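Asks: Based on what follows, work out the 3D shape:
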Amino acid sequence: MMLYRDAGRQMVMSLKHGGRIDVALMAAQWMERAGKPLFQENMLIAPVPLHWTRLFTRTFNQSAALAQALAKRTGYAMCPDLLLRGKRTQPLEHKTVADRFGLLEGAMVINPRRRHRIAGRPVLLIDDVMTSGATLSAATHACQDAGCRDVFVLTLARVAKDV
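Replies: Below you'll find the predicted structure:
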């Protein structure tokens, strides 16, 4: 995992808004190395979803690109639509931690057509950037509510506040 600033931020932004899928392929190598202690037998890899309207405007889900590249490298199964973002939220940029958690409460659910894939199984959630943890928390709760065994999270970058 890298810090979301300087070159790390540029790299994430080139994937997220520049459509640079090659970044996902390179990042999957780093994520595989960093995530090795998290990997479990029969693990299911799932990306954090975008709301369909955001997916439409962006044309692809950068977290899904990372998840797909990581699944290919590790051999673990990947379910690109395990989670659905049923509630469109405002952009989280410049929101407080409390606002982020509030906006994302109940925003994600397990896809009813994929529920059978999660029961009793460990899940590895993939996202591009972790800021407050609100998005990953909402996704984790959805997985737990659907009966997964354990939830692990792996992100390409992490926002770090200066102290």
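Asks: From here on, just use CA atoms for contacts and neighbour counts.
Replies: Noted.
Asks: Span of stretch 113-127 from start to end?
Replies: 22 Å (Cα to Cα, to the nearest Å).
Asks: Was I right to think Met43 contacts Ala119?
Replies: No. With contact defined as Cα atoms under 8 Å, Met43 does not count as touching Ala119 (11.3 Å).
Asks: what ranges do the strands span in this protein?
Replies: For the chain, applying DSSP state E gives strands covering 2-3, 44-47, 77-78, 83-85, 108-110, 123-130, 151-158.
Asks: Same list (those strands) but as TSV, adding mean neighbour count.
Replies: Formatted as TSV, the strands of the chain follow (neighbours: other Cα atoms under 10 Å):
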stretch	mean neighbour count
strand 2-3	16
strand 44-47	26
strand 77-78	20
strand 83-85	22
strand 108-110	23
strand 123-130	24
strand 151-158	21
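Asks: possible to save these as CSV with distance to Ala139?
Replies: Formatted as CSV, the strands of the chain follow (distance: least, Cα to Cα, whole Å):
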stretch, distance to Ala139
strand 2-3, 22
strand 44-47, 9
strand 77-78, 15
strand 83-85, 7
strand 108-110, 6
strand 123-130, 8
strand 151-158, 9
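Asks: Surely Arg20 touches Ser14?
Replies: Yes. Assessed by Cα under 8 Å, Arg20 is found in contact with Ser14 at 5.7 Å.
Asks: quick one, longest helix in this structure?
Replies: helix 21-35 (DSSP state H).
Asks: mind listing what's buried in it?
Replies: Buried residues in helix 21-35, counted by 16 or more other Cα atoms under 10 Å: 21, 23-25, 27-28, 31-32, 35.
Asks: Nearest to Val151 among the residues you listed?
Replies: Gly35 (12.8 Å; Cα to Cα).
Asks: Nearest spatial neighbour of that closest one, chain-adjacent residues omitted?
Replies: With sequence-adjacent residues excluded and distances taken as Cα to Cα, 6 or more residues apart in numbering, Gly35 is closest to Leu154, at 6.7 Å.
Asks: Distance check, that neighbour against Tyr4.
Replies: 14 Å.
Asks: Same check on Ala69?
Replies: Distance from Ala69 to Tyr4, by Cα to Cα: 20 Å.
Asks: Can you tell me which residue is spatially central in the chain?
Replies: Asp127 (2.5 Å; Cα atoms, centre = their mean).
Asks: re the thing from before, right, so of the strands of the chain, which gets closest to Leu92?
Replies: Closest among these, using Cα to Cα: strand 123-130, at 11.6 Å.
Asks: Now show me the structure for the sequence below, then we'll compare the two:
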Amino acid sequence: MSLPQTPPGTMAILSGRALHAGRRWFGAGLKGVIGLVYPPACVACRAATGEAQGLCAPCWAGMSFIERPYCERLGTPFEVDLGAGLFSPAAIADPPVFARARAACRFDGTARELVHRLKYGDRLELALMLGRMTAQAGRELAAEADLVVPVPLHRFRLWTRRFNQAAALAEVVARQAGLPCERQALARVKRTRQQIGLTRAQRAENLQGAFKVAPAMRARLEGRRVLLVDDVLTTGSTANAAARALLRGGASAVDVLTFARVVTEA
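Replies: Have a look, this model is predicted:
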């Protein structure tokens, strides 16, 4: 009696499935071993968490996310919902150069700690989580954008800091939105003073002429709507200066998206 014949290719399929299962088992085992050696910890306070690259419950509670109602121009939150499409008094009295601004959260509590760890603590891995939060907050802006541009650092500051946190966030935002990220579209040609401690007028003067679009990049910007990405929006001076340079470089409009923003209570 002859044994049933195995259809051609069946052994290869079975071998492939076995190999895939083996890889999955090995990956799960490796992850378990790493979890034992390096237990997952909160990215903000280093307390134990259930998942890696996450926040513990107290730190999550310390995040002040910005949701509607907010000023449609500046993205600053309103205390009371008075209806859609409203502008804040600040946006009416002193309209920004950029079209709209959005941020994931207020720059306080856990958010401030996360930004400081990313910016000054060489915690580049935080850009993935912060970038995803930023992308979520800027969905409506990204849907209308043609490309993403990070706020650049001056080459001296980039050399001392070793990476540009805005560019790291912009890469994640662009990937999430399916948009090109043009890291070289805007250059910081003036080495400005630190903005901390300066008044609004001093900030604007400090940033005058600080940004420039390279002639070779004008074709990439011509007639395009740009999504400008930074880590924190404070007074808007940096965003205004960068947006002005992009508009002069041919962009049709500039929206601003940041992980956090300073909110001054009225």
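Asks: Show me which of Ala69 and Tyr4 of the first structure is the more surrounded one.
Replies: Neighbour count, other Cα atoms under 10 Å: between Ala69 of the first structure and Tyr4, Ala69 has more, with 24 against 21.
Asks: In contact with the equivalent of the more buried one over in the second structure, which residues?
Replies: Using TM-score structural alignment, the partner of Ala69 of the first structure in the second structure is Val172. Taking Cα atoms under 8 Å, 6 or more residues apart in numbering, we find Val172 of the second structure in contact with 127-128, 131-132, 135.
Asks: Pick the one among the residues you listed closest to Lys31 of the second structure.
Replies: Taking Cα to Cα as the measure, Lys31 of the second structure lies nearest Leu128 of the contacts of Val172 of the second structure, at 19.4 Å.
Asks: Please tell me how far Arg193 of the second structure sits from Arg106 of the second structure.
Replies: Distance of Arg193 of the second structure to Arg106 of the second structure, computed by Cα to Cα: 24 Å.
Asks: And Ala91 of the second structure, by the same measure?
Replies: If you go by Cα to Cα, the gap between Ala91 of the second structure and Arg106 of the second structure works out to 18 Å.
Asks: So which residues of the stretch 101-250 of the second structure form helices?
Replies: For the stretch 101-250 of the second structure, applying DSSP state H, counting those that start in this stretch gives helices covering 109-120, 126-137, 139-144, 155-161, 165-177, 200-206, 218-221, 237-248.
Asks: Tell me which of those helices sits nearest to Cys59 of the second structure.
Replies: Here helix 109-120 is closest among those (Cα to Cα), at 5.8 Å.
Asks: The closest one vs helix 126-137, what angle?
Replies: 130 degrees (axes from the mean of the first three to the mean of the last three Cα atoms, to 10 degrees).
Asks: mean shift of helix 109-120 of the second structure relative to the first structure?
Replies: Compared with the first structure after the fit, helix 109-120 of the second structure shows a mean deviation of 0.7 Å (mean Cα distance after the TM-score superposition for the first structure).
Asks: the more surrounded of Met43 and Ala119 of the first structure?
Replies: Met43 (21 against 15).
Asks: Trace the more buried one over to the second structure, please.
Replies: That one, Met43 of the first structure, aligns with Asp146 by TM-score structural alignment.
Asks: Let me see the contact set for that match.
Replies: 179-180, 224-227.
Asks: residue in the second structure matching Cys79 of the first structure?
Replies: Checking TM-score structural alignment: Cys79 of the first structure goes with Glu182.
Asks: what about that match, how many residues close to it?
Replies: So Glu182 of the second structure, with other Cα under 10 Å, has 19 neighbours.
Asks: same deal with Val115 of the second structure?
Replies: 23.
Asks: swap in Val189 of the second structure?
Replies: When neighbours are counted by other Cα under 10 Å, Val189 of the second structure comes out with 15.
Asks: quick one: it and Gln208 touch, right?
Replies: No. Look at Val189 of the second structure against Gln208 with Cα under 8 Å: they stay out of range, at 10.6 Å.
Asks: Aligned to the residue nearest to Gly35 of the first structure, what sits in the second structure?
Replies: Using TM-score structural alignment, Leu154 of the first structure pairs with Leu257 in the second structure.
Asks: Would you confirm that its match contacts Met133?
Replies: No. Using Cα under 8 Å, Leu257 of the second structure makes no contact with Met133, being 10.9 Å away.
Asks: For Ser137 of the first structure, give its distance to Gln144 of the first structure.
Replies: 10 Å.
Asks: The two - which one has more neighbours?
Replies: Neighbours per residue (other Cα under 10 Å) separate Ser137 of the first structure from Gln144, with Gln144 holding more: 19 against 16.
Asks: Could you check which residue of the second structure pairs with that one?
Replies: Using TM-score structural alignment as the criterion, Gln144 of the first structure maps onto Leu247 of the second structure.
Asks: Check the gap between the nearest residue to that match once chain neighbours are set aside and Ala242 of the second structure for me.
Replies: Once flanking residues are discounted, Leu247 of the second structure sits nearest to Ala253: 6.6 Å by Cα to Cα, 6+ apart. Counting by Cα to Cα, the gap from Ala253 of the second structure to Ala242 of the second structure is 12 Å.
Asks: So between those two, which is more surrounded?
Replies: Ala242 (30 against 20).
Asks: Can you name the residues that contact that one?
Replies: Counting by Cα under 8 Å, 6+ apart, Ala242 of the second structure has contacts 151, 186, 211-212.
Asks: Considering those, which is situated nearest to Leu30 of the second structure?
Replies: Among these, Val151 lies closest to Leu30 of the second structure (Cα to Cα), at 38.5 Å.
Asks: Alright, that wraps it up for me.
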